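Q: Predicted model and sequence follow; I will ask about them next.
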Amino acid sequence: MKEKAAISVMGCGWLGLPLARRFAQLGYRVKGSTTTPEKLDNLRQEGIDPYLIDLANASENQQALRDFLLAEVLILNIPPKLRSDGGESYLQQMRLLLTFLRASPVSRVLFVSSTSVYQDLNRAVSEEDVFYTEERDPTNALLLAENMFRDSEDWVCTVVRFGGLVGGSRQPGRFMAGKQNLPNGDAPVNLIHLDDCLNILQRIVEQEKWGEVYNACADGHPSRRDFYREATRALGLEPPEFADMEETKFKLISSQKLKDDLSYVFSHPNPMAFF
């Protein structure tokens, strides 16, 4: 029987923690990183080897980072904070991580990305449509980071571009309750439930689908107006109001490649049933 790979999950937050827990329960040797000292005991209790790693202050924990990367698979789940400096600090952290990664035994990287890398093309969007972002927004930090890890000859990298993340503690109705004059009420939403995120990442590792790029969004794409009104009502909150607009800018993310390659059927295909 083939021995299960050692997996390091960088970023054990809303998605990373339940993902690391799942792999540990499946018998994988799992390491998990956090930037919060208080979370170390929680990771340990879940059967995850805990590491305190903050790439923004990596000079303070270089040995911890080296030890953390003693694995065969790295699942990289660090959402960029783009509003402060356009993503430059995020890219600096990714370049630093690459330096340590090249000196590690990691041979497969699973990069958790986002469908925000796509332009609003007012149509269905597949993985190849990232060409328009490369052309129109060549400094897009998340896409640059994806390419950093995909372009290496030292490992194979699969990128998963998730839609908006919903489920668990993320209840979208809270963010929109009572807001007025919101734009693009007729635009389709591109969302995915936490359960499907976990199932998809597990399947990629188990089926060894490396060297790929996948979009991952629920099959259904209700309008922003319908979805967020229902999401707030489900929480007993005041529904938002959307402005009437002459033109709606949108993208409708297609996950067909993922469904075909992984033989995947979404557990939560209809966002209107998320609540």
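A: All right, it came through fine. Residues are numbered from 1 along each chain as shown.
Q: okay, CA-based contacts and neighbour counts for the rest of this
A: Will do.
Q: What ranges does the stretch 51-200 of the chain have for its strands?
A: 73-76, 108-114, 124-125, 156-162, 164-166, 191-193 (DSSP state E, counting those that start in this stretch).
Q: Those: which one's closest to residue 232?
A: Closest of these to residue 232 is strand 164-166, at 13.6 Å (criterion: Cα to Cα).
Q: returning to that earlier point: so which of the strands of the stretch 51-200 of the chain is nearest residue 199?
A: Residue 199 sits nearest to strand 191-193 of all the strands of the stretch 51-200 of the chain, at 10.2 Å, using Cα to Cα.
Q: that older thread, winner for burial among the strands of the stretch 51-200 of the chain?
A: Looking across the strands of the stretch 51-200 of the chain with neighbours counted as mean count of other Cα atoms under 10 Å, the highest average goes to strand 191-193: a mean of 25.
Q: Measure how far it is from the centre of its chain, please.
A: 11 Å (Cα atoms, centre = their mean, to the nearest Å).
Q: again, but for stretch 206-218
A: Distance, centroid of stretch 206-218 to centroid of chain: 12 Å (Cα atoms, centre = their mean).
Q: and what of stretch 131-139?
A: 20 Å.
Q: before we move on, what about stretch 34-46?
A: Worked out by Cα atoms, centre = their mean, stretch 34-46 lies 21 Å from the chain centre.
Q: Pull up the distance across that stretch, start to finish.
A: End-to-end distance for stretch 34-46, by Cα to Cα, to the nearest Å: 14 Å.
Q: another one to put next to it:
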Amino acid sequence: MRYLILGCGWVGQSVADKWLADGHEVWASTTSVEKYHCLQDSGIFAFQYDFDTNDLPVEEMPATFDFILVSIPATNRHSVEVLKTRFEHVHTFLARLHYQKLIFLSSVGIYPDISARIDEASLEEGDLNEKLRLAERSMQLLSNAYVFRLGGLFGKNRIFAKYFENRVCTTGAQRANFVHLDDVMALLELAFRNSLRQPIYNLVAPEHPLKRDVVIASALKNSMALPKSFQNDESFQKVVLGALLQDELNYTFKYPSPLDF
């Protein structure tokens, strides 16, 4: 199999290493010179590429891939204009290629901070984050393209408690809409190899404990300091449901609860 990863960051690197270990041919883009050399050294066909300024083909890159993973971010710190250009370039770049299936990694941050149980069809288009939806729509214009909205992502060296050591935690009364990296990787593997019936899926662990409890469990597990205090300044109860993809792929989560991350 031949894979392409656009935006080989934390998730992309983990996926690339797994696919490479399984004997597949992996191509990957990065904006970083250091990351480019790291990927090349590991056996990945890496290329340095900035989609904010470029949409030209890459010399010597194949025109045909089995599967494509797009993990290029649409972050709030960038303007709508910057993101529009970025994803127009991504779209133009990908439209030249032939492939079986494409998956774009988005975020459950697309949903507003409200007290509700939210699945993929719960909200109107106008209720969603404008910048993330812009990126999603651009990718959905491509053939055989699917959007995966990831929950807060943890695993390996990304530990929830680390962000609150000796600090004040103001979000402890919120529900955790998290997912473990190992589950994301397993679901991607299944999704690429099996038919998908819907255009958009949430990837979120099925259990939603309070973030306060996740912080405490994470700190104890990793011998980290607890927060100085918990202040429930932002206590809306948003619960993002990920059962659609789980049921469709008949998947059992390795980490069903963020308390066990």
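A: Everything's here; your move. Bear in mind that the values here come from a model prediction, so they are computed numbers and not experimental data.
Q: before we move on, back to that, as CSV, the strands of the stretch 51-200 of structure 1 with distance to residue 178 of structure 1 would be great.
A: Shown next, in CSV, are the strands of the stretch 51-200 of structure 1 (distance: least, Cα to Cα, whole Å):
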stretch, distance to residue 178 of structure 1
strand 73-76, 35
strand 108-114, 27
strand 124-125, 30
strand 156-162, 27
strand 164-166, 19
strand 191-193, 21
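Q: so which of the ones you listed gets nearest residue 177 of structure 1?
A: strand 164-166 (15.8 Å).
Q: how about the closest one, aligned to which bit of structure 2?
A: Using TM-score structural alignment, strand 164-166 of structure 1 lines up with residues 152-154 of structure 2.
Q: average gap between the matching stretch and structure 1?
A: Following superposition, stretch 152-154 of structure 2 is found to deviate from structure 1 by 0.4 Å on average (mean Cα distance after the TM-score superposition for structure 1).
Q: any idea how far the residue nearest to the spatial centre of structure 1 lies from residue 77 of structure 1?
A: Central residue of structure 1 (Cα atoms, centre = their mean): residue 112, 3.9 Å from the mean position. Residue 112 of structure 1 is 5 Å from residue 77 of structure 1, where distance means Cα to Cα.
Q: re the thing from before, so what corresponds to the residue nearest to the centre of structure 1 in structure 2?
A: Checking TM-score structural alignment: residue 112 of structure 1 goes with residue 105.
Q: Make sure its match is actually in contact with residue 71.
A: Yes: using Cα atoms under 8 Å, residue 105 of structure 2 is in contact with residue 71, at 5.2 Å.
Q: thinking again about what came up before, residue contacts, the match of residue 112 of structure 1?
A: Applying Cα atoms under 8 Å, 6 or more residues apart in numbering to residue 105 of structure 2 gives the contacts 69-72, 147-150.
Q: Quick one: the residues you listed as JSON lines, columns for distance to residue 205 of structure 2 too.
A: Formatted as JSON lines, those follow (distance: Cα to Cα, whole Å):
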{"residue": "69", "distance to residue 205 of structure 2": "21"}
{"residue": "70", "distance to residue 205 of structure 2": "21"}
{"residue": "71", "distance to residue 205 of structure 2": "20"}
{"residue": "72", "distance to residue 205 of structure 2": "22"}
{"residue": "147", "distance to residue 205 of structure 2": "17"}
{"residue": "148", "distance to residue 205 of structure 2": "13"}
{"residue": "149", "distance to residue 205 of structure 2": "12"}
{"residue": "150", "distance to residue 205 of structure 2": "10"}
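Q: ok, those residues in structure 1: which stay?
A: Mapping these onto structure 1 (both residues aligned by TM-score structural alignment, their matches' Cα atoms under 8 Å) leaves 69-72, 147-150 still in contact.
Q: before we move on, the earlier item: nearest to residue 238 of structure 1 among the strands of the stretch 51-200 of structure 1 would be which one?
A: strand 164-166 (19.4 Å).
Q: Name the residues that touch that closest one?
A: With Cα under 8 Å, 6+ apart as the criterion, strand 164-166 of structure 1 contacts 114, 172, 190-194, 217, 274.
Q: Check stretch 69-87 of structure 2 too.
A: 3-9, 11-12, 51-53, 102-106, 131-132, 134-135, 138-139.
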